[in-house]
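S.K.: the sequence and its predicted three-dimensional model are supplied below.
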Amino acid sequence: MSHFQYNIHHQDPATAARRGVFTTPHGRVQTPGFMPVGTQATVKGLTIDQVAATGAEMILGNTYHLALRPGHETVRRLGGLHGMTLWQGPILTDSGGFQIFSLEGIREVSEQQATFRSHIDGAIIQLTPEHSIEIQESLGSDVAMVLDHVVALPAEPDAVVDAMERSIRWAKRCLNAATRDDQARFAIVQGGLDAKLRAECATELSSLAFEGFAIGGLSVGEPPEEMYRITAATCPHLPTDKPRYLMGVGTPIDLLENIARGIDLFDCVMPTRNGRNAMAFTDRGQIKIRNAVHREDTRPLDPDCHCVACRHSRGYLRHLFIAKEMLGPILLSIHNLTYYQRIMAEARAAIELGRFSEYVAKKKKGWLSQPTTNAETRG
C-alpha cells in the first residue's frame, strides 16, 4: 500500500527502542509518538489548534461512540473526521473492541458480533467486524483498528484463549471487508498475560497483510510489571518494518518502559482526564494543584515547560479550580498533553544518540517519588 510506509532511522544499542517515521495520507508521524484521545471527535475541552500546539501529530477517535452520535453517515456527509474536526494530521480510529471490555454490563459477544444496548437511549447496536470497518471507512481515518475481543484481567485461561482466537478470526474478517486503499488496517494482538498465547497470536496476525500491529488487552487491571513482561514477549514476534502500537497506555513511566521494549505508538486519556481533575505531570512528580500549599505560590507548574499554562502561577491555577472556572481544566489539559509530547521528543532524541537507558533512568529518578496508578482509560 503506497499510501503508508514505516521507516526506522535509529535503533537504541542497549534496548529495543526504535526511532522511526510513519507516513500516512495526512502526514508523517514521528515515533515513538503519543496520540491524544478524541473519543467523540474532540479532545475534551480543547480546540483543534490547541491540540496541535501541544506537539501532537496524530489523534484518536472511537468507532462505537461516533456510530451512536452523530452517526457515521453524518460524519461522512460532514467531510469525515478530518473535515468535521478540521484536524489536518493523521487520525486513528479504535474499532469498538475496547467497549466490549468497558461496557461489559450492556453487551453480549457471539462469534458473529458484539451486541450492545446503547448507554444513551437503550437502542440495540450490533457491531460485526465488517460493520466496524464500514463505520471507520465512513469516518475516513488514516488507520482503522480491527474489531477485537477484549477481556478483563485476570481471567480464566479458557476465556483468554477463546477471546484471542476470536480476535484472530475477526481480524481476518476485517481485512476481507476493507475497501479503501487510503486507510491502513492495524491488527490487535490478544492473549491476556500468557506470553505463549501472545506469541502465537502475534505470529498468526503477522502472516496477514496488515499495515501495522497493536498490542491490546493490557492496562486493564494488571500490575505494570506484568504489562512490561507481555510487551517484551510480544514485540519480537511482530514485523520489524511496521509500526507497533500499545493501546490505552499510560503513565509517563509506562511510555518509556514500553518504548524500551519496542513500542512505537501510544494513546491514553490520562493527560486530559488528570488535567480536568487538577493534576499536572512534571519531571519532579505530580502536582495536585487544588492543594492549599499552592494558594499563594508564584511559581509556574513546570519551569522547563513553555505551554500557556506554565505562563501562569500555581496560585492562579489553583484559584481557577477552586472557583470552578472552566479555564483551569483547559490549561492543565494543555500542559499535560504538552508534557507527554515533550517526553516523546526527548525519547526520540535519546534513541538517536544511543543514550535511551540513561534518559529513562534520569526521568524515573524524578517520577518515582510520586507514582501514579496504572489504568487503561481510552473512553
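M.R.: Received it, and whenever you're ready, just let me know what you need.
S.K.: CA only for contacts and neighbour counts going forward, please
M.R.: Noted.
S.K.: find the nearest non-adjacent residue to the residue positioned nearest the centre of the chain, please.
M.R.: Geometric centre of the chain, nearest residue: Asp267, 1.6 Å, by CA atoms, centre = their mean. In space, and not counting its chain neighbours, Asp267 is closest to Met35: 4.8 Å by CA to CA, 6 or more residues apart in numbering.
S.K.: measure that neighbour to Phe116 for me?
M.R.: According to CA to CA, to the nearest Å, Met35 stands 27 Å off from Phe116.
S.K.: how about the helices in this protein?
M.R.: With DSSP state H, the ranges of helices along the chain come out as 48-53, 63-68, 72-77, 80-85, 97-102, 129-139, 157-177, 195-206, 224-234, 252-259, 270-276, 314-322, 327-353, 356-367.
S.K.: below is an additional structure, to be compared with the one above:
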Amino acid sequence: MLKFELLNNDTATENYAGTHARRGELTLNHGVVQTPIFMPVGTYGTVKGVTPSSLEDMGAQIILGNTFHLWMRPGLDVMESFGGLHQFEKWDKPILTDSGGFQVWSLGEMRKITEEGVKFSSPVNGDKLFLTPEISMQIQTTLNSDIVMQFDECTPYISVEPKTKGQLTTEAEARTSMELSLRWAKRCQAEFTKLENPNALFGIVQGGMFENLRQESLDQLVEMDFPGYAVGGVSVGEPKDEMRRIMAHTPHRLPAHKPRYLMGVGTPEDLVEGVAQGVDMFDCVMPTRNARNGTFFTRYGDLKIRNARHKTDHQPLDVTCTCYACAGNSGVSYDQGGRSGFSRAYLHHLDRCGEMLGPMLASIHNLHYYLNLMREVRESLDVGGFGAMVARFKADRARGV
C-alpha cells in the first residue's frame, strides 16, 4: 500500500521566485510519513549506535535496511521466521530497503554483470552468489519492507570498463547501463506482482551525468507506472557541481502526484537544495559515519571534536539543539535556560579515549540535527516561508562554530 498526498507547494510571489519544493504526506503499511523527510540508514538491521526508542524520540519516521547485507547475514531463513525486518529489529514504523544494486556496484571488479544478473563472491564467506532482479524482489518480499527498490545497475562516474578504465564514463557506456536498468525494472515489476507483495515498488532513474539519458530513463519508468520514483547514480564520486546539475534536472520532472527519492545524498546543504529541486525523501550514511569520525553537524557549521581547542570547552555542541547529547534529559536547548547535556570537553575526551559513548552521542546528535532540519523545512512549507528558512539556514551554517 502507498498513498501520497501533496499538501503544499513553494510558490512564487512578487518578491520571491519560488522553487520546486513541496510538502506531502506518505501513507505506507506501517505508518504515515511527513515529507520532505530524511531516512536514517540501518544497513544491518540497526542504525549504528542508536536504539529504536532514541530514533523515535528524535523524530525518525522511516528508516532503511540493506537487502544485500541482510541476505548475507542473518539470511532469509532467520528473517522469515520473524515475519520480516520490522519484528526482527523491533521497529514498528515504515522501512525502505534498497535493492542490493549499489552494494554490487561497490564490489568493482569482484563482480560480473550480465543481462540475467550479477555473479559475485560473498564478502562474508566467499560463497559464489547470483543476484537477479527476481531474487532481489524475493528477498525484499521476505523482509516485508514498506518500500521496495528495483534492482538496478548504478552507473559509475569513473569507468570500470577495460578500454576506458580510470576515465570518465562515456555517454555510450552510461546508455548501456541505463538501458539494462530499465530492462531490469520491468523484470522487477513482473516478479513483484507475481509475489503479490502488498507493499510499494519504486523505479530508479539512471543515466549517469547525461541529462538526455536521465530524461529517457525517467520517461520509460513513468510509462511503467511505479508508485514512486528514485534518482540513483549520484554521490558516486562525481564533483559536487555535477551532482547538483543532475539534481536540478531530474527530480521535478518526475510525476507530481508520486513521491520522489534522492538516493544517498548528502550534506545538510545537499538536502536543502534537494528539497528546492522537488525531492521528498533522502537517505545518507553521512550523519552516523561522520559521527564515528568525530565530526558533528550543527546549526552553525560542522564541528570536529578532535581539535585540541575543544579540550577545555564547557559549551554543548550546539546551544540551540535539544538532542540528548546537547540538552540531556531536559530536552531544552542551552540558550533557553535549560540544563545542558554533555560538554565539548567531555565529547573530546571520549573521542581521544576511544570510548563507545563518544560515537553513540555523536550519532544521536547528527541524526537529530538532520531530522530537525527536515522538520524546519516542513514547517516553513506549511506557512509559505521556505525561502526565508533557506536564507536563515545558509547564514547560520556560514557563521561557523
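M.R.: Done, it's in. Owing to the predicted nature of the structure, the values given are computational and were not obtained by experimental measurement.
S.K.: returning to what we had before: the second structure: which residue goes with the residue nearest to the centre of the first structure?
M.R.: Alignment note (TM-score structural alignment): Asp267 of the first structure maps to Asp283 of the second structure.
S.K.: got it, and Glu57 of the first structure?
M.R.: In the second structure, Glu57 of the first structure lands on Gln61 (TM-score structural alignment).
S.K.: wait, what's in contact with Thr141 of the second structure?
M.R.: Leu195, Asn197 (CA atoms under 8 Å, 6 or more residues apart in numbering).
S.K.: quick one: it from Leu271 of the second structure, how far?
M.R.: From Thr141 of the second structure over to Leu271 of the second structure (counting by CA to CA), the distance is 29 Å.
S.K.: show me what stretch 216-230 of the first structure is in contact with.
M.R.: Stretch 216-230 of the first structure is contacted from outside by 150-154, 188-195, 198, 246-250, 254, 257-258, 261, 374-376, using CA under 8 Å, 6+ apart.
S.K.: again but with stretch 22-37 of the second structure, I slipped
M.R.: So stretch 22-37 of the second structure is contacted by 1-10, 61-62, 92-94, 146, 199, 259, 275, 278-282, 371, 374-375, 377-378, 381-382 (CA under 8 Å, 6+ apart).
S.K.: go again with 7 Å.
M.R.: Contact with stretch 22-37 of the second structure is made by 1-10, 61, 92-94, 146, 199, 275, 278, 280-282, 374, 378, 381, as judged by CA atoms under 7 Å, 6 or more residues apart in numbering.
S.K.: with stretch 266-286 of the first structure instead?
M.R.: For stretch 266-286 of the first structure, using CA under 7 Å, 6+ apart, the contacting residues are 33-37, 245-250, 287-290, 302, 329, 332-333, 336-337, 339, 363, 366-367, 369-370, 377-378.
S.K.: list the buried residues of that stretch.
M.R.: 266-283, 285-286 (16 or more other CA atoms under 10 Å).
S.K.: so which of the helices of the first structure gets nearest Gly122 of the first structure?
M.R.: helix 63-68 (10.9 Å; CA to CA).
S.K.: now the closest one on the second structure. Mean distance?
M.R.: After superposition onto the second structure, helix 63-68 of the first structure sits on average 0.7 Å from its aligned residues (mean CA distance after the TM-score superposition for the first structure).
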